[in-house]
Each structure stands twice: as structure tokens, then as C-alpha cells.
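*Asks:* predicted structure and sequence below. I'll ask about it afterward.
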Amino acid sequence: MMEKSSSNNSKENKRQSTTKSIECKTCGDTAKYSYFGVISCDACKVFFKRNAERGPKAFKCHFDGNCQININTRHVCSYCRLVKCLESGMQTEMIRSSIRKKNKTKKKRKLIMDTIQTKTSTTLVRLNQPEQFPTLNLLRSDQSTLAIDQWNLISNLSHCYDEYSGILLGEHYIREQNLLPLKLRFKSASMIEFFQILLDTSQSIYKNNQDFLSLSEYDRSILLHSTFIYTSSLSANSIHYQIGLFNCPAFYTTIELIGNPNAAAANKRIAKRMDFDMITMKLFLAIISFSTIRCTIYSNTPLENLSKIKKILDIQNKYIELLWRYLLYKYNFERSVICLSNLIRCLFAINEALAEAYDFQWYTDTIDSLVQQTQQTLNFND
């Protein structure tokens, strides 16, 4: 009896270990089983089964095959998802073999069951039926309120602003500084140069946004001059947060040397409000880039009326709705409200820091130069 009990326990442990949740090799969703040769979730299993024999050529990627496939974006680009399925090891041949094996098993089972029904009682038939396993939900729906077009727009925004180049530059800068003696780290000249590089990367917010490119040259110019100072500062500070620069005491010491104690205090307030995922930050940057509220701190252009104010407000409202729906998808209602509130507070802290930065000649000269460069590039591409 002891041996039998031990055997049952080992079988139970084995069964539990085989059903332990792991990640899908394609999208990272929760997965329990191997399909077509690879651990995958139900959604990717169904997707691969439906599309594998058609091949990637049956689809088209609008971003040259560079889409990031994860649980949130897996349904945005079928081309990149199928490519990732194949690269993870899924085998098309196993689809055909599984169908043949399934049909063969069905025929054999039907023959056995017909024989049992003619020779035994209903009770015996019930006892000889195969073991029933829990039904897998192969058609689990997307629980978000985001439409396909809105998911596509989020994907497009992700490609508009590539934060990885700035993060890589920032990580390289941190490594270089850490190799120096303590007294030589985060000096004014090197930090100003680093800030200028990060501000330069924010041009892509405007250059790659199709909604911004659809505006007239006149309206683009006004929006650039009034919003670039905010988007570039928010973008740069987001990268500061990602690379851990806000955690370096020497960073704030140098800020005081470059500017004043108030500037350092403003940066500390920004650091407290920067805990956002990059999709949220990119949506917020898009909203600000279409803001019709003129910067009252710094501007080189007179107050002029936009020629297509309704179109610009419609675009901004589109991004505001998109941000709200994304927050509801990612969090519950209460946390979404808190996140949105923190975004607004972060913008106030940015505004406060810009008021201090207005006295930095190198900063205002850099903003002037980048606005002109961005405007020239946009006009050249028209």
C-alpha cells in the first residue's frame, strides 16, 4: 500500500509539473503546452495553424519587418508574428501530420465505440469512454476597449519615437563616467554635451508622425516652435529615468553648478513623476506635440493663429482618447486616473524646470537650432 501511495504521489507531482505555466516563445503570454514543436499559448497556436501554410509572403509589414511581438501587439502585424513563430521553431509539417493523426484517431475511436455500443450495456460504454481533460479556451478575446485601428496607431507611435538609441547612448555615458575618478565624474561640459545629444533624438517625434506630416508647413512651424521645448525636455528626462541618472547625487550637484539650486530641485520633482512605461510616455509626447497652448516661458515666434485649428484639435483628441483607453487596458480605473494625474504633474514639473533653464544660453541656443533643423527637414521632404 505504501508503494502504491508513493506511486500515486509521484504521478500527481509529475502531472502538476507538466502543467506549470511558462511563457509562449512567440508573444510571452502564459503557456502550458507545446504546439507544433514549440511551447506556445493558445492564441499563437491558432494563429500559426491558420496561417503557417500560407507563409509570411501572404502578409505585409509596414515597418520593414521590425515590429516587436508581445502579448499586447501580437495581433497588430501578422507578418512579423508569423516570422517569429517560425523563428521560435514552430514546424509547418507538424500541422499536416497532426491533422492526419487526428482523423485516424477519430476513425479508430468511432469503430471501437460502435462495437462497444452493440455488445455492451450503456453503463459499460460510459466506463470505457476516454478520460475528459479541461477544455482549452482557443478563442480568448482581447479584453481591451481598443479597436484594431487604435492598436495600429500605438504601433506606429512606437516606431515614430525610438527610445532605444537614446537609452543606449545614455548607458554608454553612465559607463564612461563610472570609469573616471569620483572627482571627474559628471562634469558640466560632459553633461551639457550629453543633454544636447538627447535633445537631438527628440526630433523623431515630429519627423515620423504621419498626423504631424499631414499638416501644412505653416501649422507645423507654429507647433514646432511652441511645443518642441516641452517634448524634447520630457523625452530627455524620460531617458534620464530609464538609465538611472536621477539616482546619481553628482547629477544634481552639476545641475546646481550649471544653473542654480532651484533647477536641481525641479529635476528631483521630475524624477518622482517619471514612473511610466514607454507606450504611455510616447502617447503623452504625441499629445503635447499637437498642443495648441502656447509656451509662455520661451518662444521665438509671435502668437499666430493656426490655419487648421479644428484638424489639430481632432488629432490631439484622438491621442488623448487613445492614451486613456490604453491606461484602462493596462490598469484598473482608479490606477488609470492616478497615472493620468501623475502625467499632468510631471508636465508641471517640466514647466518649472524650463523656467529655470531659460537663463541657460546653451539650452536656448540648442532648442533654437534643433527647431530649425527639424523644420528644414520636414520642408525638404514635402
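*Replies:* Perfect, thanks for sending it.
*Asks:* please make it C-alpha for all contacts and neighbour counts, starting now.
*Replies:* Fine.
*Asks:* list the contacts of Thr280.
*Replies:* Thr280 sits next to 323, 326-327 when contact means Cα atoms under 8 Å, 6 or more residues apart in numbering.
*Asks:* out of these, which is nearest to Ala43?
*Replies:* Tyr326 (20.9 Å; Cα to Cα).
*Asks:* pasting the second one now:
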Amino acid sequence: MDKNSNIASSYPVERAKEESIQCKICGAPAEHSNYGAISCSPCKMFFRRNAITGQLKFKCDSGENCEVNVNNRHVCPACRLAKCFANGMQPELIRSSLSKKTASKEKANPTTETFTETSNILTRSEEEIQCQQFPIRNLLQPDSSPLYSVQWTVLSSLIYCYNESKLLSLARQISTESAVAQASTMLSTQLFSEVYQVAENYLRSNRNYAQLSYDDRAGFLRMAAESTTWFGLIFIWKQCQLSNCPSFVADFQNCYGQNALNLVEHVVKYMETDVVIFKLGLSLFTFCNNLLLVPSTMVVKPASMLTIFRIQNDNVEVTWKYLLFKYGLQLSVRRFLNLIKCFLSTIETMYEAQSIPVHVNAVEAVVERVELAFILDDIGCIDGTRADP
């Protein structure tokens, strides 16, 4: 009797302990109260960095009612910060905790100041990386609608950045008028020119590039222009079955050479037919920082990796969740692997294209115009004459 009553009485205590070790912001495991609320290390660091300035710079795109949990806490910083305040976090406690730590360190050992500063920098870096860790472990769980409202917004933005309508129209005309060699050649020339124009429009309207600094964009735009050009052309090639148009194939060979033709026809086998997946794949491929095709004389500064990783992760997560939403797990794995094959094959085509003067000149022109447009946008934002992208 006494034993059972002890067990019963201890249950609420154990339950309370269980609940108390969860972060009040995102539900992740937590051990301490930070700035007035029980919170995990990432949420603690997030609040410390953004408690003062975040209220002004963060804006929710979904009515300030986003769900915040361990899997999506990086999606909407505005709602995450609001939840920090709602659960009792106080900005005033940040300064007091920092001043106490500084005073105690100086009092304890003033001769290790340099070592301590170095340790603090490394600790902050580790905490920031932990805060930026990307939630992928639960993506295989069955879910009839795995995309959040914010992710649907990102999905729509990525889809509408690339407008393939004019390319499809030209390619269909080539397919129907392939018997007339002269008309087909004119259409082929227009199609090749339009491919670069569509790539330029895509890069200018893609918000991911607008978020980068000038130096970071310089390291990405050339690669992005290359990949957008070839990925878009090969998609149109597959959609309109241009391999069945001898006059177009001959025009392409005359313009880009036999080696490029062989490589393109190889990539066509792997190219995605679903236009949404193609555009999501384009967002992954064009924002890859593991490949850089630039002249040997160009100096490229290292990018801000945390920003790059965040954008890459958002794109991969949206792509994978859309695949799960539409095709289920098994088909999603197959299509994703097929995208990777397509990426690797397209890289070979891009490498070959570096020896084609007409292509290199066209890409350089695209990059120059896009860089100029972004510089003007940056100046406009500073002067207050343009809205933020």
C-alpha cells in the first residue's frame, strides 16, 4: 500500500521533470533557464543575437501564426522571437549575464585573457553552427502534406523565378517546322539566344542571390549562369523531343560542336519531365558551391558559409518535401537520385562549353548585366529608393 502510494505520488513529480527539460520555444531537450525561460542552446543563442534588433528586422509572411518546433524553428525567425518573449525571455537579462561572466573571468585569472577570448570565439562559433543545424531526420515520416505554409511560399517563389514559356513556344515551332530548313535555323538561333535571356531573368528574380553580399554573389553568378543555361536548354530539349528534329540537331552542332551535342543527348536521358521538380532541381543546382567555373585570372573570395548552407538547406528541404507530397517515399528517392545523375552529367556539358567562345561570351554578358542590376538594387536600398527584395 505504501509502495503503491509512493509510486503514485512520485508520478506527477517525474512528469513535471520530464516536461521541464523541454525547451519552451521549440520543444528540444533543455537543461537550464536562459534569460527567463527554460530553453535549449540554439534558442538561447537566437534570442541573445536578435532580442534587440530582431523585432525591427524580422517579418512573418504567414500572419504571425507560424508553428515553432525543433524541426522548423529556423523557418520563421519573427514567430520564433515572439515565442521567446511570450515564454518570459527578457532582453535585460542578457547584459546582466554577460557582465557577470566577464567580471568572474577577470577576477578568476586575469593572465589568461587572450586564451579566454579565443575560447569564447570558438564557443560562439560552435553554438551558432548548432543553432543552424538543419532538421532532416524526420523527413521520412509519412505525412499527407509535409510542407508548411512558409515552405509553400518558398516553393512558389522558386517556381515562378524561371519562366520557360517562350522557350517552349520556340521549341514547339521548331518541332512542327523542322521540314523547312531555313525557318528552323532562324528559330534555333532565337531559341539559343532566349536561353541566355531566361537565365538572366531567373538570376535577377531569384531572392537567394539578392540576399548575398557583393563578394558572395561574385563567386556564384558565373556558375549559376552556366548551370541555368544548360539545365534550361536540356529541359526544353527533353520536353519537346528536339532530338527528333534533324535540322535543330544540325543547328546545335554547328553552333556548339559535336562534343557538346553528344553530352547534351546523354543528359537528356536523366532530365526530369515534371516541370515543378525541374525548377526545384534548378534551384539546387544553381546554388551549389562545390563547383566553380571561372577564368584562372579571376579572384573569388570565400562566401559566408552559414548563409549559403541555410539557403541550400531550405531549397533541399522544400524539394524533398514536395517529392514526398506528390510521389511518396519510394518514387521520391528514385526521382531525387535521378536529379543527382542529371546534375553530374550536366557538369560535364558545362566543362566542355568552356571551350566554346560563343557560349563563354554570352555567359559573361549575362553575368555582367545581372551584377549591374544587383549593384543598382543595393544602391537603391541604401538610398531608400527601392524596396528590399
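*Replies:* Looks like it came in fine. In this text the structure is predicted, and so the values were computed from the model without any measurement.
*Asks:* follow-up on the earlier one: mind putting the contacts of Thr280 of structure 1 in JSON lines, neighbour count and distance to Thr145 of structure 1 included?
*Replies:* Below are the contacts of Thr280 of structure 1 laid out as JSON lines (neighbours: other Cα atoms under 10 Å; distance: Cα to Cα, whole Å):
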{"residue": "Leu323", "neighbour count": "23", "distance to Thr145 of structure 1": "12"}
{"residue": "Tyr326", "neighbour count": "21", "distance to Thr145 of structure 1": "8"}
{"residue": "Leu327", "neighbour count": "20", "distance to Thr145 of structure 1": "10"}
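*Asks:* in strands, which of those fall?
*Replies:* Members of those lying in strands (criterion: DSSP state E): none.
*Asks:* tell me which element the spatially most central residue of structure 2 falls in.
*Replies:* Central residue of structure 2 (Cα atoms, centre = their mean): Ile311, 2.7 Å from the mean position. Using DSSP states H and E, Ile311 of structure 2 falls within helix 305-353.
*Asks:* helices of the stretch 201-350 of structure 1, residue ranges please.
*Replies:* With DSSP state H, counting those that start in this stretch as the criterion, the stretch 201-350 of structure 1 has helices at 204-207, 210-213, 217-243, 249-258, 261-272, 278-289, 309-330, 333-357.
*Asks:* any idea which of the ones you listed gets closest to Trp151 of structure 1?
*Replies:* helix 309-330 (8.9 Å).
*Asks:* mean shift of that closest one relative to structure 2?
*Replies:* With mean Cα distance after the TM-score superposition for structure 1, helix 309-330 of structure 1 departs from structure 2 by a mean of 0.9 Å once superposed.
*Asks:* just how off-centre is that helix within its chain?
*Replies:* 17 Å (Cα atoms, centre = their mean, to the nearest Å).
*Asks:* next: stretch 156-164 of structure 1.
*Replies:* The answer for stretch 156-164 of structure 1 is 9 Å, by Cα atoms, centre = their mean.
*Asks:* residues making contact with that stretch?
*Replies:* Outside stretch 156-164 of structure 1, the residues touching it (Cα under 8 Å, 6+ apart) are 63, 202, 204-205, 207-209, 239, 279, 282-283, 286.
*Asks:* quick one: buried residues of it?
*Replies:* For stretch 156-164 of structure 1, a neighbour-count test (16 or more other Cα atoms under 10 Å) marks 156-163 as buried.
*Asks:* ends of it, how far apart?
*Replies:* End-to-end distance for stretch 156-164 of structure 1: 16 Å, by Cα to Cα, to the nearest Å.
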